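1. Below: sequence and its predicted model.
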Amino acid sequence: MTREPLPDADPPVRAADLRLAGEWLARHDLADAGPTPLLASRLAVRRRARLAAHVILAVLIIASALAATFDRFAVSGRPWPLLVLAALVAGLLLAQSLLDWWVRRVDQRAGATLSRRAAHLVQPGWRAVLGRPYAVFAVATFAGAMVLAGSALALPDPTVRQLAVVLLFGLLGVTAITAMQLRHLLRRPVVAQDEESLTADVIMRVEDARELTTPSAQWSLPMVLLFGTAPGWWSAAALVYLLLGLAALVALNARTPSSVTVARRAMSI
């Protein structure tokens, strides 16, 4: 652990955010550390950014469903709904990049207030933050959704094929947004002033990474767009995909170590 002097000043923070930070520490067996303005401000911006990210994904799902209501993409010979959906995906990617910039900016301002700064010798990588089981689960979930979309795209029904194209665009948009969030999560600098706050920093990374692997959009899009419209065997396959994914996620959460345990292991490297 290394330390370097930095200007000393506390970032402004609301009393409610400070109280929530204390509750967060208690849930993660770090109550002895005590809530600090730095931790409170970082947790607050992450709560708001996480809510905004959920709104972004909800907008994508709703937009995909609206595009799917068109029986045909062609309007005057042009695929307007698909073009609008592609433009929306680009706009949502920009919105997500701005959210990531906002979180990074708050971290930078919070770090600049520290009178001393602690840094772990090794920057936590994806194995420490996300872990192989969650990474495999995320890849398998994406692959399963793409297989569903590809199988629908191969059907002779033109309406089903059109909906499958919308599904593919939606899945690729969700994947791009998630990849952008993971990239930001792994590259952001560690902001801490002692061992306890350093542990809290790693816990936040682990929890953020695990939430990103929860495939709500990947599960929702096939059901919203094609369930009941595609042939019965496809709807059954989509239902099995959803149920297996839920079971795998429950087992994964039950069998893998807690974020606190993972963070302490990463700190011991």
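-> In hand now; what should we look at?

2. Only C-alpha atoms from now on, for both contacts and neighbour counts.
-> Fine.

3. Against V45, how distant is the closest residue to P12 other than its chain neighbours?
-> Distances taken as Cα to Cα, 6 or more residues apart in numbering place P37 nearest to P12, at 7.1 Å, with adjacent residues excluded. Separation of P37 from V45 (Cα to Cα, to the nearest Å): 12 Å.

4. What segments of the protein are helices?
-> 15-27, 37-68, 80-112, 126-129, 132-153, 158-187, 195-212, 216-225, 232-255, 259-268 (DSSP state H).

5. which secondary structure elements does the second one contact?
-> Just to be clear, that refers to helix 37-68. helix 15-27, helix 80-112, helix 158-187, helix 216-225 (3 or more Cα pairs under 8 Å, 6 or more residues apart in numbering; DSSP states H and E).

6. take a look at this one as well, against the first:
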Amino acid sequence: MTRESSPDAGPPTRAADLRSAAEWLAGHDLGDAQPTPLLAGRLAVRRRARLATHVVLAALILVSALVTALSGFQPYRPLPLLALTASMAGLLLAQSLLDRWVRRVDQRAGATLSRRATHLVQPGWRAVLGRPYAVFAVATSAGAVVLAGSALAVPDPAVRQPAVVLLIGLLGVTAIIAVQLRHLLGHPVVAEDEESLTADVIMRVEDARDLNLPAVQWALPVVLLFGTAPGWWRAAAIAYLILSLVTGVALHARTPSSATTARRAMGVR
């Protein structure tokens, strides 16, 4: 562990955030550590960003379902396609802005440290995310893209038009996740001692796992195409959803916790 100098000044932190940080530490086997304003601020912005992501995704699903139900995607009517394209672009922009918000809070928190603790080896994707989660993320993304691509083979414009929007959106989400994961693995550690270093790696693990939760891949194919696609496509969409949900639950139950994964990444037993 090495130390680096940095200016010292901390942003104000609410008492509720400190209490939440204390509960987070206790839940990750770090009950002896003190909840600092730095940690409380980082955890608070992550909670708010996750909540905002859920709200944005729910709004996108509602808008998509409403547009699809009202328009039926009749041929030669570009307005529904434009509305869904704008909704998808809004989702991608919101995800990018939320990720940027979390990164900026981390950067400001790091600038307040009078000393900085670093690990000898920067944890890579295998240590932070893990092969099972990586395989699951690739499989669910590929499955959603295959579903959208298969709908393009249907000659009905009412199916093909939303399938184009869906395919573009899925590819955009995949690209954003890849960029976010790259930033997550590469950004400097924000910690000043061994305990806060462990907390930093735990947050990396949790952020990586949240990034690979395929909420968009699960929701949008059903919302955009289920009412207009042929029966074989609907059966494939249901099978994809059930299989990926069962796999995700089993993966969460069988893989080590974020705290255990972080300690292994740091070489701590």
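-> Perfect, I can see it now. What you see is a predicted model, and the numbers here were worked out from it, not measured in a lab.

7. TM-score for the pair, please.
-> Remark: TM-score between the superposed chains equals 0.89 [TM-score structural alignment, normalised by the length of the first structure]; 266 aligned residues with a Cα RMSD of 2.1 Å.

8. which residues touch the residue nearest to L166 of the second structure when sequence neighbours are not counted?
-> Excluding the flanking residues, the one nearest L166 of the second structure by Cα to Cα, 6+ apart is A148, at 6.3 Å. Residues near A148 of the second structure by Cα atoms under 8 Å, 6 or more residues apart in numbering: 163-164, 166-167, 221.

9. what residue is smack in the middle of the second structure?
-> The C-alpha lying nearest the average C-alpha coordinate of the second structure belongs to L211 (Cα atoms, centre = their mean; 2.4 Å).

10. Format the helices and strands packed on helix 37-68 of the first structure as a markdown table; extra columns: distance to L130 of the first structure and mean neighbour count.
-> Below are those laid out as a markdown table (distance: least, Cα to Cα, whole Å; neighbours: other Cα atoms under 10 Å):
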| stretch | distance to L130 of the first structure | mean neighbour count |
| --- | --- | --- |
| helix 15-27 | 20 | 16 |
| helix 80-112 | 18 | 17 |
| helix 158-187 | 9 | 20 |
| helix 216-225 | 18 | 20 |
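
11. and I203 of the first structure, which of the ones you listed is closest to it?
-> The minimum distance between I203 of the first structure and those falls on helix 15-27, with 10.3 Å, by Cα to Cα.

12. Summarise which helices and strands that closest one is packed against.
-> helix 37-68.

13. returning to that earlier point: show me which pair in the contacts of A148 of the second structure is furthest apart.
-> Top of the distance list for the contacts of A148 of the second structure (Cα to Cα): V164 and P221, 11.2 Å.

14. Centroid-wise, who is the farthest residue in the second structure?
-> Largest centre distance within the second structure, by Cα atoms, centre = their mean: Y76, 36.0 Å.

15. give me every residue that touches the counterpart of it in the first structure.
-> Alignment note (TM-score structural alignment): Y76 of the second structure maps to A74 of the first structure. Neighbouring residues of A74 of the first structure by Cα under 8 Å, 6+ apart: W80.

16. Quick check: the gap between A74 of the first structure and V89 of the first structure.
-> Counting by Cα to Cα, the gap from A74 of the first structure to V89 of the first structure is 20 Å.

17. swap in A33 of the first structure?
-> For A33 of the first structure, the distance to V89 of the first structure - Cα to Cα - is 42 Å.

18. same thing with L239 of the first structure?
-> Taking Cα to Cα, one finds L239 of the first structure at 26 Å from V89 of the first structure.

19. got it, and L43 of the first structure?
-> 28 Å.

20. and S64 of the second structure, what is it in contact with?
-> Applying Cα under 8 Å, 6+ apart, the residues near S64 of the second structure are 84, 87, 223-224.

21. Can you tell me which of the residues you listed lies closest to S257 of the second structure?
-> Nearest member of those to S257 of the second structure, counting by Cα to Cα, is V223, at 32.3 Å.

22. Hmm, V67 and the closest one touching each other?
-> No - using Cα atoms under 8 Å as the test, V223 of the second structure is too far from V67 to be in contact (10.3 Å).

23. A111 of the second structure and P11 touch, don't they?
-> No - the criterion here is Cα under 8 Å, and A111 of the second structure misses it with P11 at 10.9 Å.

24. doesn't W102 make contact with H184 of the first structure?
-> No - using Cα under 8 Å, H184 of the first structure is not in contact with W102, being 11.2 Å away.

25. For V122 of the first structure, the count of nearby residues, please.
-> 10 (other Cα atoms under 10 Å).

26. so how far is M267 of the first structure from it?
-> 9 Å.

27. Next: L83 of the first structure.
-> 47 Å.

28. Same question for D100 of the first structure.
-> Taken as Cα to Cα, the span from D100 of the first structure to M267 of the first structure is 25 Å.

29. just E207 of the first structure next, same as before
-> With Cα to Cα as the criterion, E207 of the first structure and M267 of the first structure are 16 Å apart.

30. Now A128 of the first structure: closest residue in space, sequence neighbours ignored.
-> Counting by Cα to Cα, 6+ apart, the residue nearest A128 of the first structure is A266, at 6.0 Å.

31. For the one you found, give me its contacts.
-> 124, 128, 202.

32. top of the residues you listed by neighbour count?
-> V202 (25 neighbours).

33. Aligned to that one, what sits in the second structure?
-> By TM-score structural alignment, V202 of the first structure lines up with V201.

34. pretty sure its match contacts A262?
-> Yes - assessed by Cα under 8 Å, V201 of the second structure is found in contact with A262 at 5.5 Å.

35. overlap in contacts of these two?
-> With Cα under 8 Å, 6+ apart, V201 of the second structure and A262 have common neighbours V128.
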